[in-house]
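>>> One predicted model, sequence on top.
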Amino acid sequence: MTPEAPPTTPTQAVEIVRSRYAQPKLPDGTPAELKVHEFDIGYLVFAVFPPRTDAAGRPQPSPPGGAKIVVSKETGETVTVPNYPTEKAIALYRKNVERNA
């Protein structure tokens, strides 16, 4: 997506994500919390959902799919990456950045 201005704080990265993507919602319709993991070349932004349970209160696995969003510190560009664990998502972003450089 076309950048506005590069973020200099995690809060700015979240605002960029909110302005460009639909805000994920919890089952009750309230907005999901967005967390940020800052790393040297970007910010990994992702929604946090409460654990799922069945009618008896037993934990259930999360549904597959979803994505995380990286906001470049250099350009403000946003890139979606699969909903992988944090370090794996960052490694995939780095690989794509290096391939496109």
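Okay, I see it.

>>> from here on, contacts and neighbour counts on C-alpha atoms
OK.

>>> Residue 13: neighbouring residues, count only.
26 (other C-alpha atoms under 10 Å).

>>> Confirm that it sits in a strand.
No. Counting by DSSP: H, G, I helix; E, B strand; the rest coil, residue 13 falls outside a strand, being helix.

>>> Could I get the contacting residues of it?
7, 43, 45, 71 (C-alpha atoms under 8 Å, 6 or more residues apart in numbering).

>>> How much space separates it from residue 71?
6 Å (C-alpha to C-alpha, to the nearest Å).

>>> Next: residue 31.
Counting by C-alpha to C-alpha, the gap from residue 31 to residue 71 is 20 Å.

>>> neighbour count winner among those two?
Counted by other C-alpha under 10 Å, residue 31 and residue 71 do not tie: residue 71 has more neighbours, with 26 against 14.

>>> Would you agree that one is in contact with residue 43?
Yes. If you go by C-alpha atoms under 8 Å, residue 71 and residue 43 touch, sitting 5.2 Å apart.

>>> Below is structure B, check it against A:
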Amino acid sequence: MTSDNSSPAGPRTGPTTPQEALELVRSRFGQPRNTDGSPAPLQVREFDLGYLVYATYPPRVTPVDADGRPLPAQPGGSSLVVAKDTGTVSTLPNYPPQQAIALYRRQQDRRKASEG
């Protein structure tokens, strides 16, 4: 999902600090929650193209089946990237930060290649 960054004055520029990126995300998206209902803290990792915003959750005991084998993790969750140049917000799977950033870079490379 990509947000609309148009305004009557023209396109907006992106955030210049991690705090601005976090404020932008908080203004547009709901607060992620832990399994007990408490708010999950949000982290911001700056990189060359933008700011990765993701929730951190406490470690959980891995559930196991009757034979003691680990069960797969529950699906869901996402991370967000706020582009530095435009402020566009993109969603990514809830991957570890370095993997999410690498995926975002690949997506941007493909987008640029398709634009010619």
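It's in. Given the structure is predicted, the values throughout are model-derived calculations rather than measurements.

>>> Put one on top of the other, what's the TM-score?
The TM-score (TM-score structural alignment, normalised by the length of the first structure) is 0.83; 95 aligned residues with a C-alpha RMSD of 1.6 Å.

>>> circling back: so which of the contacts of residue 13 of the first structure belong to helices?
Among the contacts of residue 13 of the first structure, no residue falls in helices (DSSP state H).

>>> returning to that earlier point: okay, and the common contacts of residue 13 and residue 71 of the first structure?
Joint contacts of residue 13 of the first structure and residue 71 (C-alpha under 8 Å, 6+ apart) are 7, 43, 45.

>>> most residues in a single helix of the second structure, which one?
Longest among the helix segments of the second structure by residue count, using DSSP H, is helix 97-115.

>>> ok, residues contacting it?
Residues contacting helix 97-115 of the second structure (C-alpha under 8 Å, 6+ apart): 45, 47, 49, 52, 79, 81, 92-94.

>>> Could you find the counterpart of residue 37 of the first structure in the second structure?
Here residue 37 of the first structure is matched to residue 45 in the second structure, going by TM-score structural alignment.

>>> That match: how many residues sit nearby?
Counted with other C-alpha under 10 Å, residue 45 of the second structure comes out at 15.

>>> secondary structure class for it?
strand.

>>> List the residues that contact it.
Residue 45 of the second structure makes contacts with 18, 51-53, 97, as judged by C-alpha under 8 Å, 6+ apart.

>>> Among those, which ones are in strands?
If you go by DSSP state E, the contacts of residue 45 of the second structure have 51-53 in strands.

>>> can you redo those as TSV with distance to residue 61 of the second structure?
Below are these laid out as TSV (distance: C-alpha to C-alpha, whole Å):
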residue	distance to residue 61 of the second structure
51	30
52	26
53	25
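
>>> From residue 5 of the second structure, how far off is the match of residue 37 of the first structure?
From residue 45 of the second structure to residue 5 of the second structure the distance is 22 Å (C-alpha to C-alpha).
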